[in-house]
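Asks: Fold the following.
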Amino acid sequence: MKAEPQPSVPARMTDRTDRTRLIASATRRGKGRRPVAPPIERASTLLNDTPGAMRDDSQGPVYGIEDLSAARELRDLLCDLEGAADAWLVPSGLAAVTVPLTALLRHGDEVLTTDALYGPSRRFLRRHLGARGITTAFHAAGAATDDILAAITDRTRLLLIESPASLTFEMLDVPALAAACRARGVLTVMDNTWASGLAFKPLAFGVDVSVQAVTKYVAGHSDLLMGSIAVADPKVGRAIAETLEDLGWRVSPDDAWLALRGLRTLPLRYLEQARSARMVADWLNARPEVAEILYPALPGAAGHDLWARDYAGAASLFGVVMRGGGEAAAHALMTALKLFGLGYSWGGFESLITHETGQLSGRRWPPVLAGQLLRLHVGLEDPHDLIADLESGLAAWRAALS
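Replies: Model prediction:
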């Protein structure tokens, strides 16, 4: 793997690395004696000394819904990480996707997106926006840039990007798509959870809105739900800020504090888990039971060239296509594992495995795979122990087949 995630960043950011800046913001001087982390302020009502101060924004929030110390510091750090003019926090990663779509789309507009789109995002497009006169068009997962651009019509208002895509990890040429969409007056929103604002910075490559599930790598401990939305252009941001104000969506001070704590160590966890994931992926890739590893960071994998050009690191999440088999064999493998938890989400400290073949049936163009699809998230356990655990799982797989 590459040394440390350090992609190109906007000129407004310092030459210090993300790893340094995320910590240095806590230790900067000039604020008097204080704790390293901001206090958790649990408050709805904020008191004032005079009637005239009650609506004076210069003195800070006037009501608890406007974000207090921990949330404001978290937003500032996410702005720095993303190279953003502003960033907002919402109660889940899904909300980070749905809020910009709600803010930026109107009746009669069309969204263009990948057929491999995250299932809940797809459901929102179909069920919520569809009922409000906003249509969705899909392009094939991993389609060429020219083919995606050819699908843009006069009604296309927004391109929703996932790269890598959910479950099958197809890569797109994001800089080329962002530039072409901007020239056509089409907005771009990118779900960047896999790169976590660290290995890839969408705003620096021309994307209008960068969103991610803070639930995953930023929080890092599988103990909270949150999303973030970041923009470089204040004009785009105004519509998002007003939508959040109208919806009344904010996060709790306790969750903001936990996410802020996780963000400080994000670069180290991300890098270490990527190293372990590469070891596990290399080992699985050499196994006769495995037909293919879906992981752009792996040389020879689909999308590797784009990943190597644009990304400075990789998440520890990848797909494993087994050679044949059925659901019973996949479940036997999963049951035999002792170190991999059976649960959804990822980005935490623990390793996880899920069986994803069934989710592919909802696509317009489901991929043709050589066998069952498993998704692995590699945590902070010793990778050699994880490999030994997977050896037991593969033995159970072979036994189920025989």
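Asks: Could you use CA atoms for every contact and neighbour count after this?
Replies: Fine.
Asks: Show me what the helix or strand hosting Asp282 is packed against.
Replies: Element membership of Asp282 [criterion: DSSP states H and E] is helix 266-285. Where contact means 3 or more Cα pairs under 8 Å, 6 or more residues apart in numbering; DSSP states H and E, helix 266-285 is packed against helix 18-27, strand 290-294, helix 383-401.
Asks: other SSEs contacting the second one?
Replies: Spelled out, it's strand 290-294. The criterion is 3+ Cα pairs under 8 Å, 6+ apart, and the helices and strands that strand 290-294 contacts are helix 266-285, strand 317-322.
Asks: And this one, please, so the two structures can be compared:
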Amino acid sequence: MKDAQKDTILNHAGRDPRANHGIVNPPVYHCSTVLFPTLAELEESDRNPFEGVHYGRMGTPTSQAFEEAITRLEGGYKTVHAASGLNAIATALLSFTKAGDHVLITDSAYGPTRRFANDTLTPYGVEVEYFDPTIGAGIASLLKPNTSVVFLESPGSLTFEIQDIPAISAAAKTVGAKVLIDNTWATPLLLQPLRLGADVSIHSATKYIVGHADAMLGAIVCADEESWLKVKKTATRTGACAGPDDIFLGLRGLRTLSVRLKQHQENALALAGWLEKRPEVTRILHPAHPDFPGHALWKRDFAGSSGLFSVVIKAVPKTALAAMLDHLELFGMGYSWGGFESLILPTRPAAIRTATRWDDPGIVLRLHAGLEDVGDLIRDLDSAFKRLNDAL
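Replies: Below is the predicted model of the structure:
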């Protein structure tokens, strides 16, 4: 169905029961070697290794089903799967950079993205420069003739700045730079950056797409054939691929992504509304919050919000913070997000910024609103604040 809506695509893309004995879900192909019955077919596959099934690392019917579904959702040309979100980011950056290039990366980027850029791209001779995530069309002043990539993450996963994708993309095209964006927070359901001018949309499918905190997976969606070929070749050369069972879990997670995101959004907004009334909280960092600086851009480009946001609380001694966080019953402390479970994590954005300053004296707490009853989540946080205050 060419004009199918996203909820329909979620349930049908990447499935072909008639080709699989009527079985609803694509089978899981555990594959390394692929056999060819004739020399002619072997040689034809060597000439076109990305078509059909050539070798397990390059793709199987399982990975192709996942890639097809993500492509349909994003409105792209084709997708390349990866072993994790960071693997997807690294593969995409390697695909469009070489020694002597200049790369611009948002200062609000995910920490491992910065580490890969600083510790891998820079030693390989790529000039890495960070920019203010709110720069918009002003990024034109930072572009150079050798700028090959502008890397966005909108919103940033700690402080949630929204970037002006159309304005940045228009400027990048004047020097031939590719615009890559980490679109994990929004998923393809809430933001389609390729339609706004980006060339590549990257997902840590580990998070909302898998949705159950039990698999590692990445996806790189390309707007055109040229970009896809570059990414596919890089993935093949570096051995970037996910295990078949993780891909299957990604496909399974896709089928319920829409209904889960609605609950994540509802719970996060309810928590943000409750938290802004707390005397301990000084700021709500949520793009859908009317007072958030990037709210207008979010409203223009996004179809909704997910479950991840931050709050700033007044500075307190570490002993009081520990008293607050150590005895939570429903909120877990741990990295990643996007699963069914609620999480909370103290963060230090000031420690990684280089192009901008994060000078808020408070403590930034990142929360992921899971799928629990929101009243129970509020009671858990209420008890946490009581422990914090008792420890002061």
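Asks: Give me the TM-score for this pair.
Replies: These two chains, once laid on top of each other, score a TM-score of 0.94 by TM-score structural alignment, normalised by the length of the second structure; 387 aligned residues with a Cα RMSD of 1.8 Å.
Asks: Which position in the first structure pairs with Ala186 of the second structure?
Replies: The pairwise alignment with the first structure assigns Ala186 of the second structure to Ala195, based on TM-score structural alignment.
Asks: Hmm, that match is touching Leu317, no?
Replies: No. With contact taken as Cα atoms under 8 Å, Ala195 of the first structure and Leu317 are classed as non-touching, separated by 10.5 Å.
Asks: What separation do you get for the corresponding residue of the second structure for Arg21 of the first structure and Ala167 of the second structure?
Replies: For Arg21 of the first structure, the aligned residue in the second structure is Ile9 (criterion: TM-score structural alignment). According to Cα to Cα, to the nearest Å, Ile9 of the second structure and Ala167 of the second structure sit 29 Å apart.
Asks: Likewise for Pro37 of the second structure?
Replies: Relative to Ala167 of the second structure, and taking Cα to Cα, Pro37 of the second structure is found at 52 Å.
Asks: Looking at these two, which has the bigger crowd around it?
Replies: In this view Pro37 of the second structure and Ala167 are compared by other Cα atoms under 10 Å, and Ala167 has more residues nearby, 17 against 7.
Asks: Now do the SS call for the more buried one.
Replies: In the three-state summary, Ala167 of the second structure is assigned as helix, counting by DSSP: H, G, I helix; E, B strand; the rest coil.
Asks: hang on, the earlier thing: please verify my assumption that the match of Arg21 of the first structure contacts Leu73.
Replies: Yes. At 6.8 Å, Ile9 of the second structure and Leu73 qualify as touching, with contact defined as Cα under 8 Å.
Asks: any shared contact partners between these two?
Replies: Here Ile9 of the second structure and Leu73 have no joint contacts, going by Cα atoms under 8 Å, 6 or more residues apart in numbering.
Asks: What sits closest to the residue nearest to the spatial centre of the first structure if chain neighbours are left out?
Replies: The geometric centre of the first structure, computed from its C-alpha atoms, lies nearest to Thr193 (Cα atoms, centre = their mean), at 0.9 Å. Across the structure, with Cα to Cα, 6 or more residues apart in numbering as the measure, the residue nearest Thr193 of the first structure apart from its sequence neighbours is Gln212 (4.3 Å).
Asks: burial count for the aligned partner of the one you found in the second structure?
Replies: In the second structure, the residue matched to Gln212 of the first structure (TM-score structural alignment) is His203. When neighbours are counted by other Cα under 10 Å, His203 of the second structure registers 29.
Asks: Now do the same contact list for the aligned residue in the first structure for Pro166 of the second structure.
Replies: The alignment partner of Pro166 of the second structure in the first structure, by TM-score structural alignment, is Pro175. Contact partners of Pro175 of the first structure, counting by Cα under 8 Å, 6+ apart, are Phe205, Gly206, Val207.
Asks: Okay, and which of those map to strands?
Replies: Members of the contacts of Pro175 of the first structure lying in strands (criterion: DSSP state E): none.
Asks: returning to that earlier point: name the residues that touch the helix holding Asp282 of the first structure?
Replies: Residues from elsewhere that reach helix 266-285 of the first structure (Cα under 8 Å, 6+ apart): 1, 4-5, 18-19, 198, 217-218, 220, 290-293, 297-298, 313-317, 377-380, 382-383, 386-387.
Asks: Let's see if you can find the most crowded of the contacts of Pro175 of the first structure.
Replies: For the contacts of Pro175 of the first structure, neighbours were counted by other Cα under 10 Å; the highest total belongs to Val207, with 24 neighbours.
Asks: who are the neighbours in contact with it?
Replies: Taking Cα under 8 Å, 6+ apart as the definition of contact, the neighbours of Val207 of the first structure are Val174, Pro175, Ala178, Leu187, Thr188, Val189, Met190.
Asks: okay, now the closest residue to Asp208 of the first structure other than its chain neighbours: neighbour count?
Replies: In space, Asp208 of the first structure comes closest to Thr188 once its chain neighbours are excluded; the distance is 5.2 Å by Cα to Cα, 6+ apart. When counting by other Cα under 10 Å, one arrives at 25 neighbours for Thr188 of the first structure.
Asks: Then Thr188 of the first structure would be within a strand, right?
Replies: Yes. Following the definition three-state DSSP, Thr188 of the first structure is counted among the residues of a strand.
Asks: That one and Leu352 of the first structure, how far apart?
Replies: Shown here: Thr188 of the first structure relative to Leu352 of the first structure, a distance of 31 Å by Cα to Cα.
Asks: And Ala277 of the first structure, by the same measure?
Replies: For Ala277 of the first structure, the distance to Leu352 of the first structure equals 12 Å [Cα to Cα].
Asks: Give me the common contacts of these two.
Replies: Residues touching both Ala277 of the first structure and Leu352 comprise His377, Val378, with contact defined as Cα under 8 Å, 6+ apart.
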